[in-house]
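*Asks:* This is a predicted model, with the sequence first.
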Amino acid sequence: MINAIIDLFSNYTFQIVALGSIALGILTGVTGTFAVLRKQSLLGDSIAHSALAGITVSFIMTGTKNTEILLLGALIAGLLATLIINSISNNTRINFESAMALVMSVFFGVGFILLTHIQKMPDSQQAGLERFLFGQAATILQRDVYFVIGVTLVVVVLMILLWKEIKVFSFDPIYAHSIGLSTQFLNIVLSGFIVAAIIMGIQMVGVVLMSALIIAPAVAARQWTRSLTGMTILAAVFGAISGLGGTIVSSLINKFPTGPAVVVIASSIVIVSLLFAPGRGIINKGLRQHGAKQAFEADMAIINLLTHQLLDIDAQFTKEQLQEACIIDHHREGKSFDRLFNNLKKRHMVERVDDSMYFKLTRVAKLEYEQNRGDQL
């Protein structure tokens, strides 16, 4: 397996596809960050599906499968869809999400109807347009890769130059407008970034799965950091890993398309992040909640002991007395109480008096009890 992967990196076709996928992953990572933060994840889906109409119209008008011409049609359709979405949400009572769903449905429906019509045409020139549905990375050329890299560099440079303005606008557009920033211009810029990323990725990933590549790296990065800069960089890294990993998988497995492989890798990164991220990960949250529950139960055990069994905080007690105090309030018996008692010892809240059968509260338990009693007062 390792030798096969090493041999891949010396293959020219693999190098071209991998480089293009990495550049696309970086582009979708940095642009998707702001789509996720602005709660416009569906915008990528709307633009990607709308692009199909532009591709089919371009073919009908020109009769050629030249990639540049078809992608130009996709670009125009994507920009038009974005303009219509913003116009509907700004000038009607239809909210942004509903406008996106409406425009996406109409454009994709038109595109699919035209694609079906094209496939029934007798001219053999029409064959192969369906590759834009799910992508076909093997068809990209060296010039296509250079173009994707160029667009990625332009987007990254513009984002760096407008970083402060974009950051303020993304988190608080009302405040951005109040300090004199052109929110309409910034909205066009961010939407343009997403359109550019989607148009660059249609040939490799396809209109159906392209939105996943916009969203997945940013969602994964969001789980690991609270910094916008860190999230943007991490999303770009996750996007690049997805691109490279998907290319490797599709090259090792015969007839496995690159686009879906890239999306599967990106989705796997999201799942791992959702589970294991130290800040927001499900497992980490579960462990914290379990620890908080154990701490609460330990505190309640000490309070019940002092309330029902002991009159003096410095008095000694047996394990049975502690169990009786817990049974009064929590009905803890058997293994349930043993777990609680072990937790108290683990938290250094009780300790045995010499080698006797008696225990006493530690300084930690006394401080905890005094603090809880003060909070109640």
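*Replies:* Looks like it came in fine.
*Asks:* only C-alpha atoms for contact and neighbour calcs from this point on.
*Replies:* OK.
*Asks:* host element of Val264?
*Replies:* helix 258-276 (DSSP states H and E).
*Asks:* Please state the offset of that helix from the chain centre?
*Replies:* Relative to its parent chain, helix 258-276 has a centroid offset of 9 Å by Cα atoms, centre = their mean, to the nearest Å.
*Asks:* ok, and what's touching that helix?
*Replies:* 134-138, 204-206, 209, 212-213, 216-217, 219-221, 223-224, 238-239, 242-247, 249-251, 280-284 (Cα atoms under 8 Å, 6 or more residues apart in numbering).
*Asks:* Show me what the helix or strand hosting Gly245 is packed against.
*Replies:* Secondary structure from DSSP H and E places Gly245 in helix 228-252. Here helix 228-252 touches helix 2-8, helix 12-37, helix 210-222, helix 258-276, going by 3 or more Cα pairs under 8 Å, 6 or more residues apart in numbering; DSSP states H and E.
*Asks:* run the last query once more with 10 Å
*Replies:* Using 3 or more Cα pairs under 10 Å, 6 or more residues apart in numbering; DSSP states H and E as the contact test, the elements touching helix 228-252 are helix 2-8, helix 12-37, helix 163-171, helix 210-222, helix 258-276.
*Asks:* before we move on, the earlier item: between the helix holding Val264 and helix 228-252, how many degrees?
*Replies:* 130 degrees (axes from the mean of the first three to the mean of the last three Cα atoms, to 10 degrees).
*Asks:* In helix 258-276, which residues are buried?
*Replies:* 258-267, 269-271, 273-276 (16 or more other Cα atoms under 10 Å).
*Asks:* and what of stretch 82-91?
*Replies:* 82, 85-86, 88-89.
*Asks:* Comparison target below:
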Amino acid sequence: MELSLTARNVLLGATMLGALGGMLGSFALLRRQSLLGDALAHAALPGVCLAFLLTGSKSPLPLFVGALAAGLAGSLLIFATVRWSRIKEDSAIGIVLSVFFGFGIVLLTYIQKLPTGNQSGLDKYLFGQAATLVKEDLQVMAILGTVVVAAVALFYKELKVLSFDPGFGASLGLPMKRLEILLTLLLVVVVVVGLQTVGVVLIVATLITPAAAARQWTDRLGAMVLLSAGIGAVAGVIGSLASATVPRLPTGPVIVVVSSGVLIVSLLFAPRRGLLWALLRERRVAGRIRRENLLKDLYRAGERQGSFAAFVSWPQLMGTRGQTSRELSQSARPLERSGLLEREGDALRLTRAGLAEAESIVRKHRLWELYLTRRLELPSDHVHRDAEAMEHALTDEAVKRLEELLGFPATDPHGRPIPARRSAA
């Protein structure tokens, strides 16, 4: 597909913006300053308007300088408000955002009423119009982008400390306040770079959405920064190509939609944090708990009957926990396949391996009850529910530690025997 000069400009500008926004957005996300980028974008609007009023020119450099100055002024006002008043940071961000944006709208309305106001094109800074990017815009974006990338590469370790543990950084003698100002300055630069492409309203999405998507896939900051930059760049490429292919399709919103789609996929399917995998893990854990409870119920029934060789009827097991026949069958089938229990008609009993497994579960339950009554001095009738949960979470190492701590006890607080260790073989 042959791209026009305008389409190539849009492609380059959107790709640079996506990569820079994703990179800086990672640090903003980790520092829980997602709204800061939004406030800086809104604060930049009056700077653009004032630069036009002072110079009467639409050339990119004066407008970039004006937006940069206004963004810095907004960020300094946020810092000053938080430091010298009792207003919290989120409230200060909201105040600066609304005041600066309101002032920018007033100036924009005034400019529109000037004889040359309709030709200024400043209204495009609200929602962005990537098609207006020209060679001079790209040159300024490239210079500022190079500065941002160089600063991040140079101060990466310091920014890492700032993102995760600024208190530790201060104890090492690192200038954390200066680093915070540096990061804010870099955010201002990226915001200014993206105003013409996606606009004041959507710029925060290019910062936070790729970073939030990348965060679902990794726990390493370096990988997160690179992945976030990649997601932002790909969204920029797809958005610009889509707008070049489909008439009257705006580039900025498409970029945001693409990155949001990546975020949705990440939220659902990321291996460790994805909602789908979390749901599957929960189902597996719930199934394991039901199976362990069935083994424990069969053990207790054997205790009451005085023999673990006898079969326990299906209705009796259903009544123990109020299970339906279908739920009980779902728990019994995998245990039967694993050789932990035997089924004869509508009755079940433990195998030798199943008895060893059931004893292990019951031992955890009764040891934890004894620990709560001896160490925490809880009444014996208040420990069962907690032990019901802990019996499925205690590791073998924790059980050994409990036995040593309690002096290898023989009975629980209710006088019931604590099963001894037994090999499944």
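*Replies:* Perfect, thanks for sending it. Quick caveat: nothing in here was measured; it's all calculated off a predicted structure.
*Asks:* Comparing the helices and strands packed on helix 228-252 of structure 1, which comes out most buried?
*Replies:* helix 210-222 (a mean of 29; mean count of other Cα atoms under 10 Å).
*Asks:* Please name every helix or strand in contact with that helix.
*Replies:* Counting by 3+ Cα pairs under 10 Å, 6+ apart, helix 210-222 of structure 1 packs on helix 12-37, helix 41-62, helix 183-205, helix 228-252, helix 258-276.
*Asks:* and for the next helix or strand after the shortest one, what span of structure 2 is it aligned with?
*Replies:* From helix 258-276 of structure 1 onward toward the C-terminus, using DSSP H and E, the following helix or strand is helix 282-308. Aligned using TM-score structural alignment, helix 282-308 of structure 1 spans residues 275-301 in structure 2.
*Asks:* Superpose on structure 1 and give me the mean offset of the matching stretch.
*Replies:* Its aligned residues in structure 1 lie a mean 0.7 Å from stretch 275-301 of structure 2 after superposition (mean Cα distance after the TM-score superposition for structure 1).
*Asks:* Now that stretch: buried residues?
*Replies:* Those would be 275, 277-278, 287, 289-301, for stretch 275-301 of structure 2 by 16+ other Cα under 10 Å.
*Asks:* quick one: contacts for the residue nearest to the spatial centre of structure 1?
*Replies:* For structure 1, Val219 is the residue whose C-alpha lies nearest the centre (Cα atoms, centre = their mean; 1.1 Å). Counting by Cα atoms under 10 Å, 6 or more residues apart in numbering, Val219 of structure 1 makes contact with 29, 32-33, 36-37, 41, 231, 235, 266-267, 269-271, 273-274.
*Asks:* which among the residues you listed gets closest to Ile174 of structure 1?
*Replies:* Of all the contacts of Val219 of structure 1, Ile174 of structure 1 sits closest to Leu37, with 15.4 Å by Cα to Cα.
*Asks:* What's the match for that closest one in structure 2?
*Replies:* With TM-score structural alignment as the criterion, Leu37 of structure 1 matches Leu30.
*Asks:* and what of Asn95 of structure 1?
*Replies:* By TM-score structural alignment, Asn95 of structure 1 lines up with Lys88.
*Asks:* Just confirm its match contacts Ala80, I think it does.
*Replies:* No: here Lys88 of structure 2 does not reach Ala80: they are 11.1 Å apart, not a contact under Cα atoms under 10 Å.
*Asks:* Identify the contacts common to those two.
*Replies:* Counting by Cα under 10 Å, 6+ apart, nothing touches both Lys88 of structure 2 and Ala80.
*Asks:* In CSV: the buried residues of stretch 82-91 of structure 1, plus secondary structure and distance to Val364 of structure 1.
*Replies:* Shown next, in CSV, are these (DSSP: H, G, I helix; E, B strand; the rest coil; distance: Cα to Cα, whole Å):
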residue, secondary structure, distance to Val364 of structure 1
Thr82, helix, 61
Ile85, helix, 60
Asn86, helix, 59
Ile88, helix, 62
Ser89, helix, 58
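*Asks:* For Ala398 of structure 2, see how far away the residue lying farthest from the centre of structure 2 is.
*Replies:* Most distant from the centre of structure 2: Gly306, at 52.9 Å, with distances by Cα atoms, centre = their mean. For Gly306 of structure 2, the distance to Ala398 of structure 2 (Cα to Cα, to the nearest Å) stands at 30 Å.
*Asks:* likewise Val225 of structure 2?
*Replies:* Relative to Ala398 of structure 2, and taking Cα to Cα, Val225 of structure 2 is found at 38 Å.
*Asks:* Glu359 of structure 2 now?
*Replies:* 16 Å.
*Asks:* neighbour count winner among those two?
*Replies:* More crowded of Glu359 of structure 2 and Ala398, by other Cα atoms under 10 Å: Glu359, with 21 against 12.
*Asks:* So what's the gap between the host helix or strand of the more buried one and the chain middle?
*Replies:* Assigned by DSSP H and E, Glu359 of structure 2 belongs to helix 352-374. A distance of 37 Å separates the centroid of the chain from that of helix 352-374 of structure 2, by Cα atoms, centre = their mean.
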